Each structure stands twice: as structure tokens, then as C-alpha cells.
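J.: Need the 3D shape of this:
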Amino acid sequence: MKLKVIITGATGMVGEGVMQECIANPKVEKILLLNRKPSGVVHPKVTEILHNNFSDISPIVDQLKGYDACYFCLGVSSVGMKEEAYYAVTYTLTLNFARSLAAVNPGMTFCYVSGAGTDSSEKGKIMWARVKGKTENDLTKLPFKAVYNFRPAFMKATKGAKNLKPIYKIFSFMYVFRVIFPYYFLTLEEVGKAMINVTFNGYSTHTIEAKDIPILAKE
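T.: Below is the predicted model:
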């Protein structure tokens, strides 16, 4: 069996890295990119749909049937955002998208890129962590085959990546600390491999912490 996958956020660093691994990985035969703007990617495995409103995917939902997994890499930084605005993008948009997708692909595995330090109690003092926690919790209630919430920490971009924010270029040297903290400094290649492998093999928990990602990537 080979996978047919949907990837959101391929015009961002994380989504691009996951896409690059899916292109390189022989376990994946078809990739559907859902983007607001063109990615510029041309590859025999890749098809792209442009859609402006990810909170309402009803106009394109029939084109999303028959896929094995969705790797949801769409997201924004909470820096400078008020909770209401961050909640709308991080929680409301994600859940609306996922509900519609689950309705047409109940046999699908849904992998959500969250973040290290996410607050599953939804009651902590850190705004982004509470919102991410609620998003994770409610995603796991949807009628997918499985939902896995990935909580990576520092991620090194894949070689040749185009969608790098300046801050990642500035702090890329920090990856050398992987020698000391091997499970918290990851590569996007590992994140992509871990998503592919968890789609095939599952995992013992819905929460994929940073330390779990290299383990899953090696399976």
C-alpha cells in the first residue's frame, strides 16, 4: 500500500518540509496541496488546489475524497496577536476544516502540527498553549481513523527550502545543540517521516511529543 496525502501549509516552512519528505518518500504516491497562494511546486506526485477560506472547504470537499492522511501544517505565530484573533485562526479554522474533511474521509489519519509546551488542560496562563491544547483535544474527538498531535520544538529546515522566515535563518545555528538535547532539536525530514510512519503503523498515544518524533522517523 502507498499513501495518498493532503498537505496544508506547504507555502510555509513546516508544510514545505513535510511536502519535500513526502515527495522523496517512496511510501507516498500522491500529494494534494491545499494552499491560498500557488506553491510553485511542479512534480508528478503533486496536485494543488487554491482555496482562500480554509474555514469553509465545502466548495472543494468533493475533491478531497479518497485520501489516506492529512498533514495539517497550517498555522500562525501568536506573537503580537490577541487571544480572540489567535483563537479564530488556530482553533476555529482548524476545527471547521477538520470536521468537513472527516465527513468525507472517516478512514483518514489526521496529523496536526501543534507545538512543544501545549497545555492539554486548557487552563494555563500561556495563551497560545491553552488555545493549542483545546484544538488538540477537540480534534481527537472527530470521527477520523486516528488523530495525532505533533509537538515539535526547534526544527531545522530541509536543504533547499524556499519558505524560511528571517528568524529561522538567524537562529539556524542553534541546531548544533542537538548533540546535547537530541530529542528537542529536530529536522523537518524527521517530522515528515514520522507523519508517514504513524499513518502506516499508528502510535501508543495521540500526543506526539518532540522526543517521540525521531523514534517514529526511524520506524
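
J.: rest of the way, CA atoms for contacts and neighbours
T.: Will do.

J.: What are the boundaries of the helices in the protein?
T.: Ranges of helices in the chain, per DSSP state H, are 13-24, 83-87, 93-104, 127-139, 166-170, 188-201, 212-218.

J.: neighbouring contacts of the longest one?
T.: In this structure, residues lying in contact with helix 188-201 by C-alpha atoms under 8 Å, 6 or more residues apart in numbering are 14, 17-22, 27-28, 68-69, 71, 109, 111, 152, 155-158, 213-219.

J.: out of those, which are buried?
T.: Buried by 16 or more other C-alpha atoms under 10 Å: 14, 17-22, 27-28, 68-69, 71, 109, 111, 152, 155-158, 213-214, 216-217, out of these.

J.: returning to what we had before: now render the helices of the chain as CSV, adding distance to V5.
T.: Listed next are those as CSV, based on distance: least, C-alpha to C-alpha, whole Å:
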stretch, distance to V5
helix 13-24, 8
helix 83-87, 26
helix 93-104, 12
helix 127-139, 18
helix 166-170, 27
helix 188-201, 9
helix 212-218, 17
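
J.: among the ones you listed, which is the most enclosed?
T.: Stretch with highest mean neighbour count among the helices of the chain: helix 13-24 (a mean of 24; mean count of other C-alpha atoms under 10 Å).

J.: how about this one, so we can line them up?
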Amino acid sequence: MMWARVKGRTENALLAMPLEAFMFRPGVIQARHGERPRVRSFRLLYTVLVPLMAALRWLLPNQVTTTEHIGRAMINIAADGWPTKVLDARAINTAANLS
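T.: Prediction:
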């Protein structure tokens, strides 16, 4: 997939720069507070997955996060930093719960 290659090159370039940058790799994102995907195909997929999201979070807790957790994690990490530069869904959820 071309977007994955572009994202990978971008992440590597940012990590090579002398700045404090963190890469978020959230995996499955559950929209919260009425947010909806903008891309039509994602909206259709989301409509199908919403009823299964609780089971998905239970089965794959380290690969599912929410839009709310991503936002809170970004705020907490901007304020306090984080020990690693690349955060998966599990690290995002952990960082979100620090506040």
C-alpha cells in the first residue's frame, strides 16, 4: 500500500530530525462523541463494526483505542513526554489514562 510506505518514510524522516516527535500507530479507532469517518467506505465499515466494537475491544484490547484516548494521550505526551517515540494502541491507552 502506497500510503503505508509514505507514512513509514515520513515517520523515519521525523525520527531522524533533532526534535521531540512521537509517532502514533493506533490500529482500530473507535469514534466517540458523535464523530464519524469522512471517507464513505470507512463510514460504511464503521456502521457494520459499531455493534461489534465492544467485543473487538475485549478480544483485542492492545489494538483498539478511541478518538478520546488519542486526544488525551497527545496532550499528556506533549506535556510530559513518553519513554518511546512510537506508540501503538496499548501505549496510547496507557498515556491517555495518566491524567
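
J.: Report the TM-score for the pair.
T.: The TM-score (TM-score structural alignment, normalised by the length of structure 2) is 0.79; 93 aligned residues with a C-alpha RMSD of 1.9 Å.

J.: Give the residue farthest from the middle of structure 2.
T.: Relative to the centre of structure 2, the most outlying C-alpha is that of P18, 23.6 Å out, by C-alpha atoms, centre = their mean.

J.: how close does it get to G81 of structure 2?
T.: 15 Å (C-alpha to C-alpha, to the nearest Å).

J.: Regarding structure 1, what is its longest strand?
T.: Longest strand in structure 1, counting residues (DSSP state E): strand 28-35.

J.: okay, and that one goes to which residues in structure 2?
T.: Per TM-score structural alignment, strand 28-35 of structure 1 has no counterpart in structure 2.

J.: Could you tell me the angle between that strand and helix 188-201?
T.: 120 degrees (axes from the mean of the first three to the mean of the last three C-alpha atoms, to 10 degrees).

J.: Point out the other helices and strands that strand 28-35 of structure 1 packs with.
T.: strand 3-8, helix 13-24, strand 46-50 (3 or more C-alpha pairs under 8 Å, 6 or more residues apart in numbering; DSSP states H and E).

J.: now those in TSV, with distance to L186 of structure 1?
T.: Shown next, in TSV, are these (distance: least, C-alpha to C-alpha, whole Å):
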stretch	distance to L186 of structure 1
strand 3-8	20
helix 13-24	12
strand 46-50	25
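
J.: And those: which comes nearest E84 of structure 1?
T.: Smallest distance to E84 of structure 1 across these (C-alpha to C-alpha): 22.6 Å, for strand 3-8.

J.: And G192 of structure 1, how close does it get to N137 of structure 1?
T.: 22 Å.

J.: contacting residues for the one residue sitting closest to the centre of structure 2?
T.: Nearest residue to the geometric centre of structure 2 (C-alpha atoms, centre = their mean): P26, 2.6 Å. Taking C-alpha under 8 Å, 6+ apart, we find P26 of structure 2 in contact with Q63, V64, T65, I70, L87, D88, A89, I92.

J.: which one in structure 1 is aligned with it?
T.: So, by TM-score structural alignment, P26 of structure 2 is matched to P152.

J.: Nearest approach to S100 of structure 1 belongs to which of the helices and strands packed on strand 28-35 of structure 1?
T.: Comparing these under C-alpha to C-alpha, the one sitting nearest is strand 3-8, at 13.7 Å.

J.: Structure 2: matching residues for the closest one?
T.: By TM-score structural alignment, strand 3-8 of structure 1 lines up with nothing in structure 2.

J.: what angle do that strand and helix 188-201 make?
T.: Going by the same axes, to 10 degrees, strand 3-8 of structure 1 makes 130 degrees with helix 188-201.

J.: Which elements pack onto strand 3-8 of structure 1?
T.: Using 3+ C-alpha pairs under 8 Å, 6+ apart, strand 3-8 of structure 1 sits against helix 13-24, strand 28-35, strand 69-72.

J.: tilt between it and strand 46-50?
T.: Using the same axes, to 10 degrees: strand 3-8 of structure 1 against strand 46-50 is 30 degrees.
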